[in-house]
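Enquirer: okay, structure incoming, though there's no sequence with it:
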């Protein structure tokens, strides 16, 4: 199985001329030519359930949500919705319950900007399944990935986790000069070395607290559980804004 973790960045990426948009398009084109996925399961750090239950959207259409506020008007001209793979969504709920995972059907969300921005550049036109994270442990989200993989057996399903490994918005607002964080250095080193078990332990470190990874990196842990990777390939890395980094990784 193949999985991707790709940072979606600030909504301003929609109008900025930055290389990350080209990278997303190129990665999407390559995956489509190699794998030809029929469905993308997306895990966004902005779809978070505080009830402790993972919510799986089961409505026919996953509508675009512009969940960002106070930005220039031009950013609200952009939106992307997608058809839901309802059959797979319900199979994931069923498999999750059998595995003892707290999971339930939902129809109150859609595609937030952490989902629809990368999807619009990488996999336009494909069906999507949208699943929430919780504030639970890396192990819980790894198990969620395993459940998604089980439910996807025999189908061409790709998983896409999004978010920024370093997400210090105070640095962004204060205009701090962009630079690579110690956390990013360590994370990428572990990825290159295939030390995925050690990545699961990063929340116990001081540098984790300093980096404030978006969504607690739970989308990444879900991708790891889905793929159970032998290797990771770093496709791109950037720090376009102070305090916020961008990372793209392919897992196999």
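Expert: Now that the structure is in, tell me what you want to look at. If you're wondering where the values come from, they're calculated on a predicted model, not measured in any experiment.

Enquirer: from here on, just use CA atoms for contacts and neighbour counts.
Expert: Will do.

Enquirer: mind listing the helices for the stretch 1-150 of the chain?
Expert: 19-34, 86-98, 113-122, 138-151 (DSSP state H, counting those that start in this stretch).

Enquirer: reformat the ones you listed as JSON lines; add distance to residue 160 and mean neighbour count.
Expert: Below are these laid out as JSON lines (distance: least, Cα to Cα, whole Å; neighbours: other Cα atoms under 10 Å):
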{"stretch": "helix 19-34", "distance to residue 160": "11", "mean neighbour count": "16"}
{"stretch": "helix 86-98", "distance to residue 160": "15", "mean neighbour count": "19"}
{"stretch": "helix 113-122", "distance to residue 160": "9", "mean neighbour count": "24"}
{"stretch": "helix 138-151", "distance to residue 160": "11", "mean neighbour count": "22"}
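
Enquirer: the structure to be compared is supplied as follows:
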């Protein structure tokens, strides 16, 4: 019974994630029917295909090793520094891979990581977070304009389709912060970055799904802001723009604002069915591109990090395999810009088929 339960649990989780992503990805090559067909042919082996693992915080990660064979640590906090406090004058910056909507209910190593991260956030002091600003890969402002939610209440945007009814009844009753939103708009104006207030759109699953697992009790006000839609622009220009966007936000770290960039380290939804059918547990581009994120994050200086984030990432032969669309990568650039000179830590590793769910912190003790 236990084996059957695991197989069914994994199947449902993947069906949910793919149902959403096939609909929501603007430029996909595989139809929803094809993806479901691929999943059904792999039904009996999903329990073994889903070989997940995580990596404890460190200053480097050996991508030459097969991540599936690395034993998970007992908890994120057990191998980090003894103090969970941050630098005395500002809060850290985080990049997290939010995974699919099913993470709201799924039991996985990423869900475990989110729970441990929540313990860390609630223990932050000197300063203590007064509000949270989240940049999600699921929102791009039209015509390159950044949009910022200014509402008092955070209604949920169920930006996924073909899920069971209960998924559309999940709640995360967090408050917004017009004060923070207006401060963000002010900073963007000072940096000559076009931005507008948004009151109609709710917070999408790139925000509320991970936060539901990180902070189950939403006691800290949350503001979401968008990326800029720059799909017609050169890759280097898009990376540079979002790096500068992060730089414009960095002052908020001294104002008790926790900046969270929510994307996915490697995010190729088109290839999920292909690698399921082939029996390949991890696509060949996942580890090399994930290693590049590590290299960029762990750069010795801000100038070195900036060059690597803009030029080296744009020129990577793995880029368009790892990210056919850049929307889930750009939050990483926002986090890098907001980090400034602060050192990075690798918080989490999880490779699965054509995805990587790596997470990083910047400026964390």
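Expert: Received it, and whenever you're ready, just let me know what you need. Keep in mind that this is a model prediction, so the values were computed, not measured.

Enquirer: can you say which of the helices of the stretch 1-150 of the first structure is nearest to residue 246 of the first structure?
Expert: Smallest distance to residue 246 of the first structure across these (Cα to Cα): 8.4 Å, for helix 19-34.

Enquirer: where does the closest one end up in the second structure?
Expert: Helix 19-34 of the first structure corresponds to residues 109-124 of the second structure when matched by TM-score structural alignment.

Enquirer: what distance do you get for residue 135 of the first structure to residue 215 of the first structure?
Expert: Distance of residue 135 of the first structure to residue 215 of the first structure, given as Cα to Cα, to the nearest Å: 8 Å.

Enquirer: so between those two, which is more surrounded?
Expert: residue 215 (22 against 16; other Cα atoms under 10 Å).

Enquirer: residues in contact with the alignment partner in the second structure of that one?
Expert: The alignment partner of residue 215 of the first structure in the second structure, by TM-score structural alignment, is residue 327. By Cα atoms under 8 Å, 6 or more residues apart in numbering, residue 327 of the second structure lies in contact with 137, 138, 140, 227, 263.

Enquirer: just flag the most distant two among those.
Expert: 140 and 263 (12.4 Å).

Enquirer: more crowded one of these two?
Expert: residue 263 (28 against 20).

Enquirer: which residue is the nearest non-sequential neighbour of that one?
Expert: Setting aside the residues directly before and after it, residue 263 of the second structure is nearest to residue 328 in space (Cα to Cα, 6 or more residues apart in numbering), at 4.3 Å.

Enquirer: show me the contacts for that neighbour.
Expert: Contacts of residue 328 of the second structure by Cα under 8 Å, 6+ apart are 136, 137, 138, 262, 263, 264, 265, 267.

Enquirer: which among these gets closest to residue 305 of the second structure?
Expert: Nearest member of the contacts of residue 328 of the second structure to residue 305 of the second structure, counting by Cα to Cα, is residue 265, at 16.6 Å.

Enquirer: how near is the closest one to residue 311 of the second structure?
Expert: Using Cα to Cα, one gets 17 Å for the distance from residue 265 of the second structure to residue 311 of the second structure.

Enquirer: the more surrounded of the two?
Expert: Using other Cα under 10 Å as the criterion, residue 265 of the second structure and residue 311 rank with residue 265 on top: 30 against 15.

Enquirer: the first structure: which residue goes with the more buried one?
Expert: By TM-score structural alignment, residue 265 of the second structure lines up with residue 165.

Enquirer: what distance do you get for its match to residue 126 of the first structure?
Expert: For residue 165 of the first structure, the distance to residue 126 of the first structure - Cα to Cα - is 26 Å.

Enquirer: same check, this time on residue 186 of the first structure
Expert: 34 Å.

Enquirer: neighbour count winner among those two?
Expert: Between residue 186 of the first structure and residue 126, counting by other Cα under 10 Å, residue 126 is the more crowded of the two (17 against 14).

Enquirer: contacting residues around the closest residue to the more buried one other than its chain neighbours?
Expert: Once flanking residues are discounted, residue 126 of the first structure sits nearest to residue 39: 6.0 Å by Cα to Cα, 6+ apart. Residues near residue 39 of the first structure by Cα under 8 Å, 6+ apart: 85, 126, 127, 128, 129, 156, 157, 158.

Enquirer: do that again at 6 Å, thanks
Expert: 127, 128, 157 (Cα atoms under 6 Å, 6 or more residues apart in numbering).

Enquirer: need the counterpart of the second one in the second structure.
Expert: It stands for residue 128 of the first structure. By TM-score structural alignment, residue 128 of the first structure lines up with residue 222.

Enquirer: burial check on residue 176 of the second structure, number of neighbours?
Expert: 24.

Enquirer: need the counterpart of it in the first structure.
Expert: Checking TM-score structural alignment: residue 176 of the second structure goes with residue 84.

Enquirer: pull out the buried positions in stretch 60-77 of the first structure.
Expert: Neighbour counts over stretch 60-77 of the first structure (16 or more other Cα atoms under 10 Å) mark 61, 62, 63, 64, 65, 66, 75 as buried.

Enquirer: same question but for stretch 12-19 of the first structure, I mixed them up
Expert: So for stretch 12-19 of the first structure, counting by 16+ other Cα under 10 Å, buried means residue 14.

Enquirer: ok, back up a step: the match of residue 128 of the first structure contacts residue 176, correct?
Expert: Yes - judged on Cα atoms under 6 Å, residue 222 of the second structure makes contact with residue 176 at a distance of 5.0 Å.

Enquirer: with respect to residue 98 of the first structure, which of the contacts of residue 39 of the first structure is nearest?
Expert: The closest of the contacts of residue 39 of the first structure, once distances to residue 98 of the first structure are taken by Cα to Cα, is residue 157, at 20.6 Å.

Enquirer: just checking, that closest one touches residue 37?
Expert: Yes - assessed by Cα under 6 Å, residue 157 of the first structure is found in contact with residue 37 at 5.4 Å.

Enquirer: sorry, back to before: out of the contacts of residue 327 of the second structure, who's nearest residue 335 of the second structure?
Expert: Taking these together and measuring to residue 335 of the second structure by Cα to Cα, the closest member is residue 263, at 10.5 Å.
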